[in-house]
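>>> All I have is the shape, not the residue letters:
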């Protein structure tokens, strides 16, 4: 476990400024931009990201909850953006935990498939989708640790926490 934790970083800040091979966007199913992290990534990354998203929408109709797609990073420091659609919190009895875990798992698989050695995650679904931050942090950390345990293709995972509350929950889950 110690070796796995050494491959994980926790930061509070702006994911659009993180230097990793790819960053993850907490997108909506249309992939055409929105608020929060999604809007910030589209604004900072420029039109190339939206152009790639439009091609994906034309080809497959968007992205379903728990799934992930990849685009260019545009003007971002990251080479790629992995867009994943988190679940809207509806009390936790409608498959939300598994759907959220799938966001992390499928994003990591897509990163490995595109030869990314480093990836940065926001707090998927913890904004307007209303997922309780404490529960979301537990799922995020468990899913990432489980993935890293069975895969050495990823050298670094960065949890980029927009707010101090989520930052504290992630650190607590990692025993930092």
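Nice, I can see it. The shown structure was predicted, so the numbers you read here are calculated from the model rather than taken from an experiment. Numbering: from 1, shown residues only.
>>> Could you use CA atoms for every contact and neighbour count after this?
Will do.
>>> tell me which element residue 159 falls in.
strand 156-161 (DSSP states H and E).
>>> In terms of secondary structure, what does that strand contact?
Where contact means 3 or more C-alpha pairs under 8 Å, 6 or more residues apart in numbering; DSSP states H and E, strand 156-161 is packed against strand 8-12, strand 118-121, helix 164-173.
>>> Below is structure B, check it against A:
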């Protein structure tokens, strides 16, 4: 059965096998959720990220969670919105790559933020539709793998978009 939990709050305070970081290509911290995750995790997260040598847009890499309630952080780099069709493909790849990394690491719970909807400018409604469809499709394709998936909205607008999709 396809199930995506929609929640609202601070992803850095949520317990799971992994939370997803909407990172930049360097993986060395930034603004928004990326900065919040790095600040909450401790300097060891930055040190481990330095060993990863960045990440391509649409890909994902995993680190430990350090001082976070989550055991791991899966860092993915969303597209900076340009209006091009490839933006949607890259965003879809973020969700799919993150879920594949979680499966490959034998993780069974993951919490996503609304990737690329902040400073990267992706329209929130379109991003929510891509996220929900990609996660649902991945769950169907990997139906023998048990993983709890949640999407964490930071504000009311994003929360409402995901709630409408989940209804």
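Thanks, I have it. This is a predicted model, so every value here is computed, not measured.
>>> TM-score of the superposition?
Once superposed, chain against chain, the TM-score is 0.97 (TM-score structural alignment, normalised by the length of the second structure); 166 aligned residues with a C-alpha RMSD of 0.9 Å.
>>> re the thing from before, in the second structure, which residues correspond to the strand holding residue 159 of the first structure?
Per the alignment by TM-score structural alignment, strand 156-161 of the first structure matches residues 148-153 in the second structure.
>>> Please say which position in the second structure residue 86 of the first structure maps to.
Residue 86 of the first structure maps onto residue 78 in the second structure, by TM-score structural alignment.
>>> what sits against its match?
Contacts for residue 78 of the second structure (C-alpha atoms under 8 Å, 6 or more residues apart in numbering) come out as 22, 23, 24, 57, 58, 90, 91, 94, 115, 116, 120.
>>> can you list those in JSON lines and add secondary structure and distance to residue 146 of the second structure?
As requested, these are exported to JSON lines (DSSP: H, G, I helix; E, B strand; the rest coil; distance: C-alpha to C-alpha, whole Å):
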{"residue": "22", "secondary structure": "strand", "distance to residue 146 of the second structure": "24"}
{"residue": "23", "secondary structure": "strand", "distance to residue 146 of the second structure": "26"}
{"residue": "24", "secondary structure": "coil", "distance to residue 146 of the second structure": "29"}
{"residue": "57", "secondary structure": "coil", "distance to residue 146 of the second structure": "27"}
{"residue": "58", "secondary structure": "coil", "distance to residue 146 of the second structure": "23"}
{"residue": "90", "secondary structure": "helix", "distance to residue 146 of the second structure": "25"}
{"residue": "91", "secondary structure": "helix", "distance to residue 146 of the second structure": "23"}
{"residue": "94", "secondary structure": "helix", "distance to residue 146 of the second structure": "20"}
{"residue": "115", "secondary structure": "coil", "distance to residue 146 of the second structure": "23"}
{"residue": "116", "secondary structure": "coil", "distance to residue 146 of the second structure": "27"}
{"residue": "120", "secondary structure": "coil", "distance to residue 146 of the second structure": "31"}
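>>> What subset of these is buried?
Buried subset of the contacts of residue 78 of the second structure (neighbour count, 16 or more other C-alpha atoms under 10 Å): 22, 23, 24, 57, 58, 90, 91, 94, 115, 116.
>>> The second one against residue 79, yeah?
No. When contacts are counted by C-alpha atoms under 8 Å, residue 23 of the second structure is not listed as touching residue 79 (10.2 Å).
>>> thought residue 81 of the first structure was touching residue 20?
No. Counting by C-alpha under 8 Å, residue 81 of the first structure does not reach residue 20; the two are 10.2 Å apart.
>>> So the two - more neighbours on which side?
Neighbour tally, residue 81 of the first structure and residue 20, criterion other C-alpha atoms under 10 Å: the higher count belongs to residue 81, 27 against 20.
>>> Make sure the more buried one is indeed in a strand.
Yes. Checked against DSSP: H, G, I helix; E, B strand; the rest coil, residue 81 of the first structure lies within a strand.
>>> Against residue 45 of the first structure, how distant is it?
From residue 81 of the first structure across to residue 45 of the first structure, the span is 9 Å (C-alpha to C-alpha, to the nearest Å).
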